[in-house]
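Asker: turn this into a model:
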Amino acid sequence: MSTTSKQSSDDELEPQFLAIISDIDINVIQQLALTARLDYSTNSPLSCTVSPKPRTGAFNIVYEITFSDALRWIIRIPVEEPWTDACARSMRLDISTQKYIASKTSIPIPQIHAASMDTNNPLRHPYTIYDFVPGTNLCKVWNNASWWMGVREKDRVLRSIAKWMVELSTLEFDKIGRLDYDELTGTTTVVNYTSIREFHSDLNDSSETFGPFTSTHAFSSALIPGRRMARDTPMLALLQLYLSALPDSRFDGPPFVLGHPDFDSQNILIDEAGNITGLIDWDGVDVGPRQLNALSYPSWLTVDWDPLFYGRSAEASPEDNQAYDSPSELAHYRRVYLAAIDDLSEGRLTEVTRNSHILSTLHIALCNPIATSGIMDHIGKFVLGSSSMTYELEDAIKVGSWFALGPNPSTIAEVIINNEESLSEGSDGPTDDRSAE
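Answerer: This next block holds a predicted model:
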């Protein structure tokens, strides 16, 4: 398993990374790797070396392991302090779900050779040992024109991804949640998420009662109150309205499917011939709505719907804009991807994918606070024709009775008529004293 991590100097690392790295014994990693290798090989004697300088990502520390017969593995150590039972549960579900997907599909997921979900091991840290997957992160070459020559065709890459996602979508479930897979019996159960913090990391709610859900609407509706209770705004109330109105009701219920939890180009590895060598980093994999999981568009094809993270602009230089696909190019790639889904599913899944980016964009707005404003402006252009109309609608929501009730109303809803509206309606109609309540 390769990673999207990078080598960093010690002065660039955060304290929690430095603390774990300083506590890691390379000799222990060697012994763990050799012990795991004995389960897969009779070659002997074997030895291995461990890269002294680890790579670091957002949430993991990674060491590369090279055996004396040139086979390569990696050991991945999560950075989470303190390590709790909830962390261990989530890691166990991640691993079991990856094994389930690998056993049921041809998706190139790195094989898992050993793991410990707790600190009760010689390393004194949880870890997972994977295959090393060679290749270059697709994000590093997607906008490199010199890469895409001859057989290196982007359309072929997109078709390969679509093939695996159609395959993944055949694994169907009746609920939304985390998948618990028992290798010994082959049984699967959709269980609750560890907590709502899997989606809203800034919330203090650590309960283990989030889900499972039986509809996309129920899932979305359960996510909204946390954001609104933390800091309510008319923008979030409008987002709630959009989540009720815009998703396609045909795909609200089951079947639900698995999907890559970060379906982006940094998690796809590609070789120099343009072949995909691996889909990596499945932390947080779950069973969810088809339009959010296997049958969504890859997220780098819909980045224009998330303005904060779309770096292309009319004000930027041509050189800077070369690092981003244009809106017309992104629209083209979406058509290519949809055509692949249509062909590979013989038309069965076309409508699921066609406008899946509407739901996935709304969920980004819901779960990523820094992206919410830009997405709401963009959705406003789609729904209302202009972002200025969005601001007017938010202003109207702000003075309405519905917004005043809040996300969890404790009073009976009533229509409150303000003075200006009352005067505009005239005084010759019947009066209703309840309007003052």
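Asker: contacts and neighbour counts: CA atoms only from here.
Answerer: Noted.
Asker: quick one: contacts for the nearest residue to residue 177 once chain neighbours are set aside?
Answerer: Distances taken as C-alpha to C-alpha, 6 or more residues apart in numbering place residue 212 nearest to residue 177, at 4.8 Å, with adjacent residues excluded. Applying C-alpha atoms under 8 Å, 6 or more residues apart in numbering, one finds that residue 212 lies in contact with 175, 176, 177, 178, 190, 191, 192, 193.
Asker: would you do the same for the sequence below? I want to compare the two.
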Amino acid sequence: MHVDLSRHLTPKDCHILRRTEGGSHHVVIIRVGSARPSNEFVIKIPVTGTEERWCDEHAYTMRCEALLMNYLRKYTSIPVPEVIAFQDRIDNPLGAPYILMRKAFGKSAYCLWLDAEGEDGQNADNPSEQMIRKRITFLKSLALYMAELQKLTFEKLGMLNFDNNVDKPVVAHYWETRGGIQIRQEPVASAREFFLSGLNARLPANTTPRNLSECQNNNGGIQDTRKGINKLQGVRRIMEIIYDSSCFDGKAPVSSEGNSFILRHPDLDLQNILVDDDNTITSILDWHGTITAPRCIGYVALPRFLTHDWFPHFTLSDPPYMSWTVDYYRRVYADSMKEHCDDGKYTYKSAMYQAAAAAPSCQWCSDACSDVVNKVLLQLPALRLTDLNEFQERLGRGWKAAEEYLKVEIGILFESE
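Answerer: Sure thing, here's the model as predicted:
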């Protein structure tokens, strides 16, 4: 979808209103013609969009993103920015790849978690009654919109490719960045196969002393090489048990025509959700890198701001600053999702599911796997006073009784509601 802007506009027609820079994109907000909201547009340019860095992999991902947004606008009621045009090549009048969108209006949903501008989050767990009502209304509205994605189901895990038909995409490969290197991931029909492939690449079953360069950062420390290897093997075995859980088996309800995978927003966080003065959601942004996913971590999953405590390096210094009340809002969102779709049974526990699913692809794989394994084990009452490092090290040596215990208890823990 290429529009030669130079044929329709002159520099005098365009006024730059604002520029913003993120980790992945440079964004320019412009006004074309008279000062009316309908005349405002967004030009989104990837930071890799230079002659030295731009490659076919980047072009493919950007093309999929642009076409996905218009696909969602056509087949769901989700408020997604309208794509006017895009160009995935550098040789164009702008001199860079871009996506041109109609500007979405609203303010960041962060305003629903802080009572006053500039507040440091100290009272995020104790908001006013008015703020609680705003949050609940917002969460119910978000669940309603995300449940729209139940209309779209797929046979494999991968990225939607619209090159042959913009109305009938096929699930194709996608590109994953590991250590600054682009790695091509082919579509798969098994969620367990997908997770184990990541685990095998980053935390192999035949761990050797060379693999210990990653595990040096584990919280428990490594007393010697053999204990370190055993502990990693224990962590890996627990991850395998987690991936054997029923939530990851990909079985689809009858209503989905047997398709096991659904779309997942890659960064459903407060900064990517806009609301108006009435706290109505006006737009859901940043669909870059969207892939299909197992049902337990797809569109029904909790938004990122309700999952922080399940991921590594969680701190109360990061927004939305919540501690003891986060579970209350998880329940609000989960109950609302269950009202709209059968797969809402996965929502409440999806912070745990998402952490387990993401661990193998983290930069420090062993750190992330150890973090989620420790948090999972702490959910089991019988292990809460156990030295978890020692437990994992013994498991890695071949502790069959403990392994059988974990198969049962983790299986129960990971069951959907």
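Asker: where's the residue nearest to residue 177 of structure 1 relative to residue 178 of structure 1, distance?
Answerer: Separation of residue 212 of structure 1 from residue 178 of structure 1 (C-alpha to C-alpha, to the nearest Å): 8 Å.
Asker: any residues in contact with both of those two?
Answerer: 190, 191, 192, 193.
Asker: most neighbours of all those residues, which one?
Answerer: The most crowded member of those, judged by other C-alpha atoms under 10 Å, is residue 193 (25 neighbours).
Asker: what do we get in structure 2 for that residue?
Answerer: Here residue 193 of structure 1 is matched to residue 174 in structure 2, going by TM-score structural alignment.
Asker: I'd say its match and residue 159 touch.
Answerer: Yes. With contacts counted by C-alpha atoms under 8 Å, residue 174 of structure 2 reaches residue 159, the gap being 5.5 Å.
Asker: list residues touching both of those two?
Answerer: With C-alpha under 8 Å, 6+ apart, residue 174 of structure 2 and residue 159 have common neighbours 187, 291.
Asker: for the stretch 51-200 of structure 2, what spans make up the strands?
Answerer: With DSSP state E, counting those that start in this stretch as the criterion, the stretch 51-200 of structure 2 has strands at 83-87, 98-102, 107-108, 153-154, 159-161, 170-172, 174-178, 181-185.
Asker: mind giving me the packing neighbours of the first one?
Answerer: Here strand 83-87 of structure 2 is seen to pack against helix 56-75, strand 98-102 when contacts are counted using 3 or more C-alpha pairs under 8 Å, 6 or more residues apart in numbering; DSSP states H and E.
Asker: and the ones you listed: which comes nearest residue 108 of structure 2?
Answerer: strand 98-102 (17.2 Å; C-alpha to C-alpha).
Asker: where in structure 1 does the closest one align, residue-wise?
Answerer: Counting by TM-score structural alignment, strand 98-102 of structure 2 corresponds to 127-131 in structure 1.
Asker: what about that stretch, how far off from structure 2?
Answerer: Comparison of stretch 127-131 of structure 1 with structure 2 after fitting gives an average deviation of 1.0 Å (mean C-alpha distance after the TM-score superposition for structure 1).
Asker: residue 355 of structure 1 maps to what in structure 2?
Answerer: Using TM-score structural alignment, residue 355 of structure 1 pairs with residue 349 in structure 2.
Asker: near that match, how many other residues are there?
Answerer: 23.
Asker: go on, residue 265 of structure 1?
Answerer: Using other C-alpha under 10 Å: residue 265 of structure 1 sits among 20 other residues.
Asker: residues in contact with it?
Answerer: Contacts of residue 265 of structure 1 (C-alpha under 8 Å, 6+ apart): 137, 138, 139, 298, 299, 300.
Asker: and which of the residues you listed is nearest residue 238 of structure 1?
Answerer: Ranked by distance to residue 238 of structure 1 (C-alpha to C-alpha), those are led by residue 299 at 23.5 Å.
Asker: what does stretch 6-26 of structure 1 correspond to over in structure 2?
Answerer: Going by TM-score structural alignment, stretch 6-26 of structure 1 sits over no part of structure 2.
Asker: kindly state which residue of structure 2 is aligned to residue 337 of structure 1.
Answerer: That one, residue 337 of structure 1, aligns with residue 333 by TM-score structural alignment.
Asker: sorry, that was for residue 263 of structure 1
Answerer: Per TM-score structural alignment, residue 263 of structure 1 is aligned with residue 268.
Asker: dump the residue contacts of residue 292 of structure 1.
Answerer: Per C-alpha under 8 Å, 6+ apart, neighbours of residue 292 of structure 1: 259, 356, 359, 360.
Asker: still on that earlier bit, now do the SS call for the match of residue 263 of structure 1.
Answerer: Judged by DSSP: H, G, I helix; E, B strand; the rest coil, the three-state class of residue 268 of structure 2 is coil.
Asker: my guess is it contacts residue 300, does it?
Answerer: No. With contact defined as C-alpha under 8 Å, residue 268 of structure 2 does not count as touching residue 300 (11.3 Å).
Asker: who has more neighbours, those two?
Answerer: residue 300 (31 against 21).
Asker: residues in contact with the more buried one?
Answerer: Residue 300 of structure 2 neighbours (C-alpha under 8 Å, 6+ apart): 143, 146, 147, 337, 343, 344, 346, 347.
Asker: what residues sit buried inside the one helix or strand residue 236 of structure 2 maps to?
Answerer: For residue 236 of structure 2, the host element (DSSP states H and E) is helix 225-243. Using 16 or more other C-alpha atoms under 10 Å as the test for burial, helix 225-243 of structure 2 gives 227-243.
Asker: next helix or strand past it?
Answerer: strand 261-264.
Asker: so what's the gap between that following strand and the chain middle?
Answerer: 11 Å (C-alpha atoms, centre = their mean, to the nearest Å).
Asker: cool, thanks, talk later.
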